[in-house]
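**Q** here is my input, please return the structure:
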Amino acid sequence: MSDPVRAVLGEDQPIVREGVTAMLSRAGIKVVASVGNAVALVQAAAEEQPDVVITDIRMPPRFADDGLQAAVRIRATRPQTAVIVLSQFLDPSYAFDLVGEDPTGVGYLLKEKVASAEVLSDAIMRVVNGGSALDPDVICCLVGRKRKADPLGALTPREREVLALMAEGSSNSGIAERLSVTVPAVERHVTGIFLKLGLQQADATRHRRVLAVIEYLRN
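**A** The predicted structure follows:
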C-alpha cells in the first residue's frame, strides 16, 4: 500500500480548518499540520516538507493576500511541493501570481465549488502528480478578456473551449467526453491551438497544454 499524500493546511477560521481536515482525512489524505496564519504556514511547510500545501488566500497577519504570498514563497523555496489556494474571489491576477513561470503542481479553486471531499481530493491528486487544477470560472474569465493585441484571436470558438478545458487539467479523452466529440477531433484542435499560438516547439516537460493559456494570457 502506498503512503498517503501528506498535506499542510492554512486557514484562519478554526471551524473551517477542522472541517477541511476531516474532509481530507475521509479522502485518505493525511493533514500533518494545520495553521491559522501565513507565517506559520511557511514554517510548517519547511518543517513537514509535505506533498501539498492547501491555503486560503486572505489570512493573518495582514488579512490581505498573505496566504497567496506564502504559497508563492513555498513554491519558490521548495518547487516539489504542490500548492492549492482556495479563494472566495474570482481574481485572475491571483492565479497569475501563483502560477508564476511554471504551471505545474498548482491549483486555484473557488471555495464555493469545493463542496465535497471528491472535488478537493481530485484537485490535490492532480497537482501532486505535476498537473494543474484551475477553476473553470477563472479560466473562462481569462479566456474571455478583451485585450488590445489578443493572441487568442486566431482561435475558433471550439478551440477556445478546448483551451479552457486543457487549462483545467483535462486530458484529451476527458475533453472529448465533456464536448461529446471524438478523441482524434480533440487532438486536431489541440494541434491547431499549438500552431496558432506558436507553441509547437515548446518543451513538453513544462506542460505546454497549460502554458498555452498561462503564457499567452499573462500580458
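
**Q** from now on I want contacts and neighbour counts done on CA atoms only, so please keep to that.
**A** Will do.

**Q** contacting residues for the residue nearest to the spatial centre of the chain?
**A** With distances taken as CA atoms, centre = their mean, Gly107 lies nearest the centre of the chain, 1.8 Å away. Counting by CA atoms under 8 Å, 6 or more residues apart in numbering, Gly107 touches 83-85, 123-124, 127, 132-135.

**Q** make TSV out of those and add neighbour count and secondary structure.
**A** Putting the contacts of Gly107 into TSV (neighbours: other CA atoms under 10 Å; DSSP: H, G, I helix; E, B strand; the rest coil) gives the following:
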residue	neighbour count	secondary structure
Val83	30	strand
Ile84	28	strand
Val85	25	strand
Ala123	25	helix
Ile124	28	helix
Val127	24	helix
Ser132	29	strand
Ala133	26	strand
Leu134	26	strand
Asp135	22	coil
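
**Q** output those residues as a markdown table; include the columns distance to Val53.
**A** Below are the contacts of Gly107 laid out as a markdown table (distance: CA to CA, whole Å):
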| residue | distance to Val53 |
| --- | --- |
| Val83 | 5 |
| Ile84 | 6 |
| Val85 | 8 |
| Ala123 | 12 |
| Ile124 | 9 |
| Val127 | 10 |
| Ser132 | 14 |
| Ala133 | 13 |
| Leu134 | 15 |
| Asp135 | 17 |
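
**Q** please generate a structure for the following sequence too, so the two can be compared:
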Amino acid sequence: MRIVIAEDSVLLREGLVKLLGGVGFEVVAAVDNAEGLLVAVDEHRPDLAIVDVRMPPNHTDEGLRAALDLRKRRPPVAVLVLSQYVEERYASELLSRETSGVGYLLKDRVADIVEFLDALRRVASGGTALDPEVVAQILVRHRRNPIEQLTKREREVLSLMAEGRSNSGIAAALYVSESAVAKHVNSIFAKLDLTAADRDHRRVLAVLQFLKS
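**A** Sure, this is the predicted structure:
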C-alpha cells in the first residue's frame, strides 16, 4: 500500500513514517502543509492519504479542505483524517459524500496501534473508520439551531448587526475595541457556516438567520 502523510508536527509525521514503514507500508511522501499534500498525491498517486486538519499557513482547516479537494480530484485515493479536533462543518461535508474509503479519527483517542492499523487498512480497502466522538458531534450539529451555538456576547454583536451598525458602531455600543468586535463577527460567521465565498453578503445572511430564530 502506497501512502502520503500530511502532518505539520515533525515528531508525529516522522513517527508515522517509521511505524508504517516498519509494518510493510510504503510511505511515498510526508509533507507538512496542505498544498504539499495535493502536489504529492498528484505526483505519486497513492492508495491512501493520512491528513491532519490544521496545517500551515493559518492552522485552521487547511488539511480538511485539502482532503475534500482530494475526494473531488482523486476519488480513488482513500482519505484518513487524523486530528486533535472535530472540524464539524467540513467533517460533515466530507462524510456526507461518498463514504467509501474515508475515515476521521481523533489523535488523542487512538490508544492502540493494532486498532489504528486495522482502521487504516479498512479505509484503504474502501471501508470507513469514524471515531464515535466525530459522529456524535456531527449529529448534534445537524439537530441544533446554529444560532444556539452563539455566546451571549456574539448574540449581542449579531443583534447590533441586525440594527445595521458597523463594527465601529458595535464597538462603541458595547464599549469594546473594534478588533474584539471583528473577532466576534468572524466567530459568528464560522458558527453559522458563512464561508469566505459569501464575503459580500455574510453580514446580511447572518442577520437573516438571527431574525428567523
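
**Q** name the SS class of the counterpart of the residue nearest to the centre of structure 1 in structure 2, please.
**A** The equivalent of Gly107 of structure 1 in structure 2 is Gly103 (alignment by TM-score structural alignment). Three-state assignment for Gly103 of structure 2 (DSSP: H, G, I helix; E, B strand; the rest coil): strand.

**Q** which residues in structure 2 form strands?
**A** Along structure 2, counting by DSSP state E, strands occupy 2-6, 26-31, 48-51, 78-83, 102-106, 128-130.

**Q** residue range for the fourth one in structure 1?
**A** Under TM-score structural alignment, strand 78-83 of structure 2 corresponds to residues 82-87 of structure 1.

**Q** with structure 2 superposed, average distance for that stretch?
**A** For stretch 82-87 of structure 1, the mean deviation from structure 2 after alignment is 0.7 Å (mean CA distance after the TM-score superposition for structure 1).

**Q** identify the residues contacting that stretch?
**A** Counting by CA under 8 Å, 6+ apart, 51-58, 67-68, 71, 75, 105-111, 124, 127-128, 130, 133 sit against stretch 82-87 of structure 1.

**Q** for stretch 108-126 of structure 1, same thing?
**A** 23-24, 26-27, 29, 52, 84-90, 95, 105, 107, 132-135, 169.

**Q** same check on stretch 181-190 of structure 2?
**A** For stretch 181-190 of structure 2, the surrounding residues in contact (CA under 8 Å, 6+ apart) are 150, 153-154, 157-158, 167, 170-171, 195, 202, 206.

**Q** that stretch corresponds to what range in structure 1?
**A** Mapping stretch 181-190 of structure 2 onto structure 1 (TM-score structural alignment) gives no aligned residues.

**Q** can you give me the buried ones in that stretch?
**A** Using 16 or more other CA atoms under 10 Å as the test for burial, stretch 181-190 of structure 2 gives 181-182, 184-185, 187-189.

**Q** that concludes my questions; thank you for your assistance.
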